[in-house]
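[1] Next come a sequence and a model predicted from it.
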Amino acid sequence: MAARMNAAPRVLVIDDETQIRRFLDIGLRAQGYEVLLAANAAEGLAMAATRTPDLVILDIGLPDREGHDVLAELRQWSQVPVLMLSVRDSETEKVRALDAGANDYVTKPFGIQELMARLRVLLRQKAPDGAIASPVYDDGRLHIDFARREVSLDGQPLALTRKEYGVLAALIAHRGRVVTQQHLLRDLWGPTHVEDTHYLRIVVGKLRQKLGDDPASPVWLKTEAGVGYRFLGTG
């Protein structure tokens, strides 16, 4: 998507607490920001995909999905700066969010001036060419809408499990490059499963079956023996 020129920074707030959304809406607008408000994960991801925010403020405790899950999905197709909000103040919780791709973490309750200072830092660090990649992949046969988590092949909906979709999305996010088995296992199964390569082989095998992708002459999923996988598509 093209970057917006000469526009106020656009901040997307994803938080289910009405008072927090109102507090941030007033505070951000007073500082000259354009504000988008979402009360749940589904609404927030849709806005992130269609409204091109310059920064996302994301609450961890959402009613429909954990904020950690929202962050993981967002990172499949976007590098927009994300500031996590939570009442959980443990070091473990903060490290988990930062390791998963959050740019900063603020514990509730918070002061508006501190929050604004953190936002200014993140916006200064934001990539100049815009942070959001296309939320849709389409090569004429395989179509993926990342915002809706919908996959179709030759115009027909494709039913993928959560793990199958996660592997496919991760490979597309790094298209043309080898993604190691350990990287996929750590991101999709967790750090205690980095040696469980048989899990990954099973999921990739089922994914290939659903795509009709011949491993001997792949269109999309190429195995790099002993290392990992590479997505070949160019959509």
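    Noted; the coordinates are in hand.
[2] Only C-alpha atoms from now on, for both contacts and neighbour counts.
    Will do.
[3] How much space separates the spatially most central residue of the chain from Ile144?
    Central residue of the chain (CA atoms, centre = their mean): Leu74, 1.5 Å from the mean position. Separation of Leu74 from Ile144 (CA to CA, to the nearest Å): 14 Å.
[4] got it, and Leu232?
    Going from Leu232 to Ile144 by CA to CA gives 15 Å.
[5] Arg51 now?
    Distance of Arg51 to Ile144, given as CA to CA: 18 Å.
[6] Mind checking which of those two has more residues around it?
    Taking neighbours as other CA atoms under 10 Å, Arg51 and Ile144 compare with Ile144 leading, 22 against 15.
[7] For this structure, which segments are assigned as helices?
    18-30, 41-50, 67-74, 91-99, 112-125, 162-173, 181-188, 197-211 (DSSP state H).
[8] count of residues packed around Leu45?
    21.
[9] And for the residue lying closest to it once chain neighbours are set aside, the neighbour number?
    Nearest non-adjacent residue to Leu45, counting by CA to CA, 6 or more residues apart in numbering: Ala147, 6.0 Å away. Residues contacting Ala147 under the criterion other CA under 10 Å number 20.
[10] same question, Glu114
    By other CA under 10 Å, 10 other residues sit near Glu114.
[11] can I assume Thr192 is in contact with Gln182?
    No. Shown here, Thr192 and Gln182 do not form a contact pair, counting by CA atoms under 8 Å, at 10.5 Å.
[12] If you count surrounding residues, which of those two has more?
    Gln182 (20 against 9).
[13] and the gap between Tyr199 and Val178?
    In terms of CA to CA, Tyr199 sits 18 Å off from Val178.
[14] ugh, typo on my part, it should be Ala2
    As for Ala2, its distance to Val178 is 28 Å (criterion: CA to CA).
[15] who's in contact with the residue nearest to Leu45?
    45-46, 49, 135-136 (CA atoms under 8 Å, 6 or more residues apart in numbering).
[16] follow-up on the earlier one: Leu45 is in contact with the residue nearest to the centre of the chain, correct?
    Yes. Counting by CA under 8 Å, Leu45 is a contact partner of Leu74 at 7.2 Å.
[17] Ala127: how many residues sit nearby?
    14.
[18] try Gln209
    12.
[19] same check, this time on Leu185
    20.
[20] Excluding residues flanking it in the chain, which one is nearest it?
    That would be Val194: by CA to CA, 6+ apart, it lies 5.1 Å from Leu185.
[21] now the residue nearest to Leu45: how far from Asp99?
    22 Å.
[22] again with Val80
    Val80 sits at a distance of 15 Å from Asp99 (criterion: CA to CA).
[23] Comparing those two, which shows the higher neighbour count?
    The residue with more neighbours, out of Val80 and Asp99, is Val80; 25 against 9, by other CA under 10 Å.
[24] what about the more buried one, distance to Arg22?
    As judged by CA to CA, Val80 and Arg22 stand 23 Å apart.
[25] One more to weigh against that first structure:
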Amino acid sequence: MGGFFDRAIAHMETIAKILIVEWDTSSAETLWNEIRRMGHEPLAAFSVERAMMLIEQEPPQAILLRWKLPDASGLSLINDLRTHAATSRMPIIVLGEEDAGEDECIRALEAGADDYVRRPFGVRELVARIQVVLRPIEYRDVRRRVSVETLTMDFDARRAFARTSQDQDQPQAEVELQLGPTCYRLLRFFVENPYKVLSRKDIIDHVWFGSSVKEGIVDVYIKSLRETLEPLQNSLAIETVRGAGFRLSSVIDVPEAPALQAGQRAEKARRAPSQQPSQPGTSPIAHASRSHKRPAVDDRPRAGAPRNQTPVLVADLSAAVEKIRHLQTLLQRKTEENRLLRDAVEAVNPMSSGGALASARQKNKS
């Protein structure tokens, strides 16, 4: 343990090369002098092209990058650096414009910047931020590759992998998950806090850096992340904890996991109906009606009911009420027709069954 701290202190005491990418000579000179005062070696570039040349010749330990530059934006430089293994972990602090909004900060951090400072900024604040990104890697991020169940995240490469087989000795069964920047940060937040309930506010603070976004956007990205994690549906699931938030849990710990998986499959089938096989000569509507399971019906015989009585499945209560009213109207109409027919028969044949009964009653009265 002592050797580790000795190496860390020695690393902190070494001189670091810090590249300043700034087109304004006055600002560049101020940063240059401050870096020299810190005991480090400053480098300066006034364009993205010149910065790339210096990075290839003398790789710096950190970069102070102005967002707007003459030949390109700072975003393009961040993207180039993060796509190469040699510079994928190089600390970058973006120096934002005074009139920049929060969207610029979010774009910079999503692209891979380690920090963002908006002008005007205090020199002492900037120095503190530089010291943070210059900390040894052992201090900044000890856990660079983390696994939860069959999910593995490589924080260095900013990638995530799903092991579709439970067999640890089958690396060929590991597939990469396609994640956008926001979904990656969301999944990383879950992986860093497994089996823990995370509220929507917690998620907004860590994934959107506390920006004023609507809580509904969280549900949109949760749904997208669940679809991405479909290869892991037998081991991991994002559980909705009613009234509290969300939790990354093992499938065996999620009571509604089977229903959740069924819902995901139904949603996937709904989005791609053309991929579902259908019988020749069968209409799409008829095929769709058979593809959905009907709710279970209790068909056990009830007391006082015929054993061969078939239970009726009511899907629409209002339609059922309207049907009953229609049947009642028909019954009343038939009853009235039968009464008129009986009266007509009795008028034509007074000695019919009805007429004979009336005559007998008259005799009894007399």
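    Cool, the structure landed. None of these values were measured; they are calculated from a predicted model.
[26] Superposed, what's their TM-score?
    Once superposed, the chains reach a TM-score of 0.54 (TM-score structural alignment, normalised by the length of structure 1), with 199 aligned residues with a CA RMSD of 5.2 Å.
[27] before we move on, the earlier item: which residues touch the residue nearest to Leu185 of structure 1?
    So Val194 of structure 1 contacts 181-183, 185-186 (CA under 8 Å, 6+ apart).
[28] Now check structure 2 for the residue matching it.
    Aligned by TM-score structural alignment, Val194 of structure 1 pairs with Glu215 of structure 2.
[29] And for Val204 of structure 1?
    In structure 2, Val204 of structure 1 lands on Leu225 (TM-score structural alignment).
[30] is it true that that match touches Thr182?
    No. At 9.8 Å, Leu225 of structure 2 does not count as touching Thr182 under the criterion of CA under 8 Å.
[31] Neighbour count: those two, which is higher?
    Set Leu225 of structure 2 next to Thr182 and count neighbours by other CA under 10 Å: Leu225 wins out with 21 against 16.
[32] Distance of the spatially closest residue to the more buried one that is not a sequence neighbour relative to Ser224 of structure 2?
    Using CA to CA, 6+ apart and skipping residues adjacent in sequence, the residue nearest Leu225 of structure 2 is Cys183, 6.3 Å away. Per CA to CA, Cys183 of structure 2 is found 8 Å from Ser224 of structure 2.
[33] Repeat that for Val146 of structure 2.
    22 Å.
[34] cool, Arg107 of structure 2 as well?
    Taking CA to CA, one finds Arg107 of structure 2 at 20 Å from Ser224 of structure 2.
[35] Neighbours of the nearest residue to Lys210 of structure 1 once chain neighbours are set aside, how many?
    Among residues not flanking Lys210 of structure 1 along the chain, Leu158 sits closest, at 7.5 Å (CA to CA, 6+ apart). Neighbourhood size, Leu158 of structure 1 [other CA under 10 Å]: 16.
[36] Give the equivalent position in structure 2 for Leu158 of structure 1.
    In structure 2, Leu158 of structure 1 lands on Glu176 (TM-score structural alignment).
[37] what ranges do the strands span in the stretch 201-350 of structure 2?
    236-241, 245-250 (DSSP state E, counting those that start in this stretch).
[38] so can I have JSON lines of those strands showing distance to Val132 of structure 2?
    Listed next are the strands of the stretch 201-350 of structure 2 as JSON lines, based on distance: least, CA to CA, whole Å:
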{"stretch": "strand 236-241", "distance to Val132 of structure 2": "33"}
{"stretch": "strand 245-250", "distance to Val132 of structure 2": "30"}
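[39] So which of the ones you listed is nearest Arg129 of structure 2?
    The closest of these to Arg129 of structure 2 is strand 245-250. By CA to CA, the value is 32.1 Å.
[40] who touches the closest one?
    149, 190-191, 193-200, 235-241.
[41] Mind giving me the PyMOL command for buried ones among those?
    Per 16 or more other CA atoms under 10 Å, the buried members of those correspond to this PyMOL selection:
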select buried, resi 190+191+194+195+197+198+199+200+235+236+237+238+239+240
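[42] sorry, back to before: surely the match of Leu158 of structure 1 touches Ala162?
    Yes. Judged on CA under 8 Å, Glu176 of structure 2 makes contact with Ala162 at a distance of 6.2 Å.
[43] circling back to that earlier point, go through the strands of the stretch 201-350 of structure 2 and name the closest to Leu19 of structure 2.
    Comparing these by CA to CA, strand 245-250 comes nearest, at 40.0 Å.
[44] from the chain's centre, how far out does that closest one sit?
    12 Å (CA atoms, centre = their mean, to the nearest Å).
[45] so what's Arg186 of structure 1 closest to, chain neighbours aside?
    Nearest in space to Arg186 of structure 1, with sequence neighbours left out and distances taken as CA to CA, 6+ apart, is Val194 at 5.5 Å.
[46] Distance of that neighbour relative to Ile14 of structure 1?
    Distance from Val194 of structure 1 to Ile14 of structure 1, counting by CA to CA: 32 Å.
[47] now Ala159 of structure 1
    Distance from Ala159 of structure 1 to Ile14 of structure 1, by CA to CA: 28 Å.
[48] and what of Lys94 of structure 1?
    From Lys94 of structure 1 over to Ile14 of structure 1 (counting by CA to CA), the distance is 18 Å.
[49] More neighbours: which of these two?
    A direct count of neighbours by other CA under 10 Å for Lys94 of structure 1 and Ile14 places Ile14 higher, at 30 against 20.
[50] Phe155 of structure 2 -> structure 1?
    Aligning on TM-score structural alignment places Phe155 of structure 2 opposite Phe146 in structure 1.
[51] whoops, I mixed them up, Arg271 of structure 2
    Checking with TM-score structural alignment, Arg271 of structure 2 has no match.
[52] contacting residues for Arg271 of structure 2?
    So Arg271 of structure 2 contacts nothing (CA under 8 Å, 6+ apart).
[53] From Glu125 of structure 2, how far off is it?
    50 Å.
[54] again, but for Gly355 of structure 2
    Gly355 of structure 2 sits at a distance of 112 Å from Glu125 of structure 2 (criterion: CA to CA).
[55] Equivalent analysis for Leu186 of structure 2, please.
    28 Å.
[56] Over to Thr335 of structure 2?
    On the measure of CA to CA, Thr335 of structure 2 and Glu125 of structure 2 end up 93 Å apart.
[57] quick revisit: what is in contact with Thr192 and Gln182 of structure 1 at once?
    Residues touching both Thr192 of structure 1 and Gln182 (CA under 8 Å, 6+ apart): there are none.
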